[in-house]
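Asks: what shape does this take:
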Amino acid sequence: MPEFDQIDLFNYAAYGNEDDPEWDDIRNYIRSNSNASKEYEEIKKNLSNVQPKRKQRDYGRPNRTETNVSGSEPNSPKQGDQDKKWWSVFLGE
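Replies: Purely as a prediction, here's the structure:
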């Protein structure tokens, strides 16, 4: 049976799927190794504490509802720029 390290356990905790046969080896390793099982449970617990905070974090970007609709912001596109298609930049139109 292959040996797995803490990174493998973390990847399984974060991205693993109980129904996916690709994860069979690591599932068997966790079931057969009590230390790995304890470490996996600890990682899962820490992941559940971290992930919701990450999703709720505001990265300083203003919401669409908070921006000024008139386009007076320094980085907002001008009215004429909104009519152009994305490929017009490459075609020089």
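Asks: every contact and neighbour count from this point should use C-alpha atoms.
Replies: Noted.
Asks: mind listing what's buried in stretch 27-41?
Replies: For stretch 27-41, a neighbour-count test (16 or more other Cα atoms under 10 Å) marks 27, 29, 30, 36, 37, 39, 40, 41 as buried.
Asks: one more, for comparison:
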Amino acid sequence: MIKLAIIVALVAAGYWYYSGAWQARMQTPEQQAQDNARLMERCMREEGRMAAGAGLAGMASETGDLQTLCADKLALQMRDGQWIPR
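Replies: Below is the predicted model of the structure:
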């Protein structure tokens, strides 16, 4: 009975890994580029909000170029109009 429970648990864990973590790695380049673009958009919005909040609080903030800041933070670079990993 214990052997059966262990086998069922291993099969369930294998299915969970294959359907989740493994499939996430199997993205097409277009899907990865879309995900990277979403990450950049979200980062730039958050950094913009933080800079605005710092300005309202009377703190000096040097935001600089948000796109460059987020690209460095996420380790992405723009190539052929798409954000790709460095």
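Asks: what's the TM-score here?
Replies: Put the two chains on top of each other and the TM-score (TM-score structural alignment, normalised by the length of structure 2) is 0.33; 49 aligned residues with a Cα RMSD of 4.6 Å.
Asks: related to what we said a few turns ago, of the buried residues of stretch 27-41 of structure 1, which is the nearest to residue 10 of structure 1?
Replies: Ranked by distance to residue 10 of structure 1 (Cα to Cα), the buried residues of stretch 27-41 of structure 1 are led by residue 40 at 7.3 Å.
Asks: how close does that closest one sit to residue 49 of structure 1?
Replies: Distance of residue 40 of structure 1 to residue 49 of structure 1, given as Cα to Cα, to the nearest Å: 14 Å.
Asks: nearest the geometric middle of structure 2, what residue?
Replies: residue 39 (5.3 Å; Cα atoms, centre = their mean).
Asks: do you know how far it is from residue 73 of structure 2?
Replies: Computed as Cα to Cα, the residue 39 of structure 2 to residue 73 of structure 2 distance reads 11 Å.
Asks: buried sites along the helix or strand containing the residue nearest to the centre of structure 2?
Replies: Residue 39 of structure 2 belongs to helix 29-56 when elements are defined using DSSP states H and E. By 16+ other Cα under 10 Å, the buried positions in helix 29-56 of structure 2 come out as 32, 33, 36, 37, 39, 40, 43, 44, 47, 51.
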